[in-house]
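Q: predicted model, plus sequence, below.
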Amino acid sequence: MNTRETILRAALRVVGEHGVAGLTNRRIVARAGISLGSLTYHFPSQTALLREAMLLFADEEAGRLAELARAHGAAELTVEQAAEVVAGVLARLPASVEEIASLELYLQAGRDASLREAARRCFAAYDELAETVLRTLGVPRPRQLAGPVVALLAGLQLRGLATGEAPTTSTAEALTMLVRGGQETSPPPRDAG
């Protein structure tokens, strides 16, 4: 890993641990094990650093998700089976500082217009993957549905990170209902009490 990438990964960890407001040069150089001069040589501004960190995360996430789509693309999956695969992947994701960092960066893009193009690229990668999967499944209007699918998954992930609780409707069931136009896919679970 080169110095530039080391700095970006350190910045993501610091943002995940302390938030964007806690991103200081001192924390970055301590985490990266580099000099302050090296940091400022590679990234003259915090905005440039945040933008590049967001793009690094987006590129790696898009690659990971594309590989997942390829792995399951050859199989003839139903909408319900695809929703179960997605739910399984999300359930295995740890609430890592990198995940929290990505959410912090998206929020910061809402405050800092110079980060919005990087945020758009991130969401475009998610939308493209969702559209590809939906099209492969034969879902009508995959382009129009891709954004809501991504929003549903991101919202459920955010809710789980924020509350530490599983949603009352499973990810797979919520995704299937969205794709199927709100039709219930199975009887609701009975209350155990």
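A: Cool, the structure landed.

Q: going forward, measure contacts between C-alpha atoms and count neighbours the same way
A: Will do.

Q: pull the longest helix from the chain.
A: If each helix of the chain is counted by residues according to DSSP state H, the longest one is helix 46-73.

Q: list the buried residues for that one?
A: Of all the residues in helix 46-73, those buried under the rule 16 or more other Cα atoms under 10 Å are 49-58, 62, 65-66, 69, 73.

Q: what of stretch 92-109?
A: Applying 16+ other Cα under 10 Å to stretch 92-109 flags Val97, Glu98, Glu99, Ile100, Ala101, Ser102, Leu103, Glu104, Leu105, Tyr106, Gln108, Ala109 as buried.

Q: got a list of contacts for it?
A: The set of residues external to stretch 92-109 that reach it, using Cα atoms under 8 Å, 6 or more residues apart in numbering, is 12-17, 19-20, 50, 54, 57, 115-116, 119, 161.

Q: re the thing from before, helices or strands next to the longest helix of the chain in the packing?
A: Other helices and strands packing on helix 46-73, by 3 or more Cα pairs under 8 Å, 6 or more residues apart in numbering; DSSP states H and E, are helix 3-18, helix 97-111, helix 116-136.

Q: alongside the first one, take a look at this:
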Amino acid sequence: MDTREKILQAAAEMLAEDMAAKLSVRAVAARAGVSVGSLRFHFPTQRALQDSLLARIYEHLLPGDAIRDRTLPPRERLLNCLRQVLAPLGTREDARTAWGTVYRAFIEPEPTEEVRAAYLRFEREAERRVEHWLTVLEEEGAVSPGRHTRNLRFLLTVLNGLSVERALPSGESVLIAETETLNAAVDHVLSTGPAPPAGPARP
């Protein structure tokens, strides 16, 4: 294993043990058994290390780039991307475990700057993933420009809501309801026109 891989593996292990881990350069270097200078050579900043680690995690969970598979129409591609995000949750027990981990890492503890920074790292990566989909579709003319931010927040909210529903003891088929919601979300994003111009401020 080369030095870069050792560093990423050490950081991943630290994150698996504690989702709120700060992943400081010194701590990760010590865990990987490399010098701080060696780590800085591969990852000049702490942000570069965090971004590379999160990108690796998402590549593992969501292999390939479904949004660029032009053998399918834009609607099916966006739908597949949303399904890929929910896929790791699997069964209700998987979803409960995942949300339990999120609760213990980010909701239960006091909202310190360290906890907030750890959560924002995950949120940033999720935003980048969805923004990438929207950018590709906008370049193809499938999504109207001007609603990027609104569509981004909308899709992330839908994904968060559906992931919570998977963890709850629902009496109906979650997959049927989830499929209907995903279809409605995709239809909304692909049918929205450009954002209206900002009007005068209301009193």
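A: Thanks, I have the structure now. Note that the structure is a prediction, hence the values are computed from the model and not measured.

Q: how close are the two chains, by TM-score?
A: Once the chains are laid over each other, their TM-score by TM-score structural alignment, normalised by the length of the first structure reads 0.52; 163 aligned residues with a Cα RMSD of 5.0 Å.

Q: so what's the closest residue to Leu152 of the first structure other than its chain neighbours up against?
A: Closest residue to Leu152 of the first structure apart from its sequence neighbours, by Cα to Cα, 6 or more residues apart in numbering: Leu175 at 7.4 Å. When contacts are counted by Cα under 8 Å, 6+ apart, Leu175 of the first structure is found next to Ala83, Val149, Leu152, Leu153.

Q: report the secondary structure state of Leu175 of the first structure.
A: Assigned with DSSP: H, G, I helix; E, B strand; the rest coil, Leu175 of the first structure falls in the helix class.

Q: quick one: map it onto the second structure.
A: Residue correspondence, TM-score structural alignment: Leu175 of the first structure in this structure matches Leu182 in the second structure.

Q: and that match, how far from Tyr58 of the second structure?
A: In this structure, Leu182 of the second structure lies at 20 Å from Tyr58 of the second structure, with Cα to Cα, to the nearest Å as the measure.

Q: look up the closest residue to the residue positioned nearest the centre of the second structure, ignoring the ones flanking it.
A: Nearest to the geometric centre of the second structure sits Ala126, at 2.4 Å (Cα atoms, centre = their mean). Closest residue to Ala126 of the second structure apart from its sequence neighbours, by Cα to Cα, 6+ apart: Leu156 at 7.8 Å.

Q: gap between that neighbour and Glu114 of the second structure?
A: In this structure, Leu156 of the second structure and Glu114 of the second structure are separated by 23 Å, where distance is defined by Cα to Cα.

Q: please state the offset of stretch 26-46 of the first structure from the chain centre?
A: In terms of Cα atoms, centre = their mean, to the nearest Å, the gap separating the centre of stretch 26-46 of the first structure from the centre of its chain is 26 Å.

Q: what's next to it, contact-wise?
A: For stretch 26-46 of the first structure, the external contacting residues (Cα under 8 Å, 6+ apart) are Arg4, Thr6, Ile7, Arg9, Ala10, Ala11, Val14, Asn25, Leu49.

Q: quick one: which of the contacts of stretch 92-109 of the first structure is most hemmed in?
A: Neighbour counts for the contacts of stretch 92-109 of the first structure (other Cα atoms under 10 Å) peak at Leu12, which has 30 neighbours.

Q: who's in contact with that residue?
A: Applying Cα under 8 Å, 6+ apart, one finds that Leu12 of the first structure lies in contact with Ala53, Val97, Glu98, Ala101, Ser102.

Q: try 7 Å
A: When contacts are counted by Cα atoms under 7 Å, 6 or more residues apart in numbering, Leu12 of the first structure is found next to Ala53, Glu98, Ala101.

Q: which of these map to contacts in the second structure?
A: Shared with the second structure under both residues aligned by TM-score structural alignment, their matches' Cα atoms under 7 Å, the contacts from those number zero.

Q: thanks a lot, see you next time.
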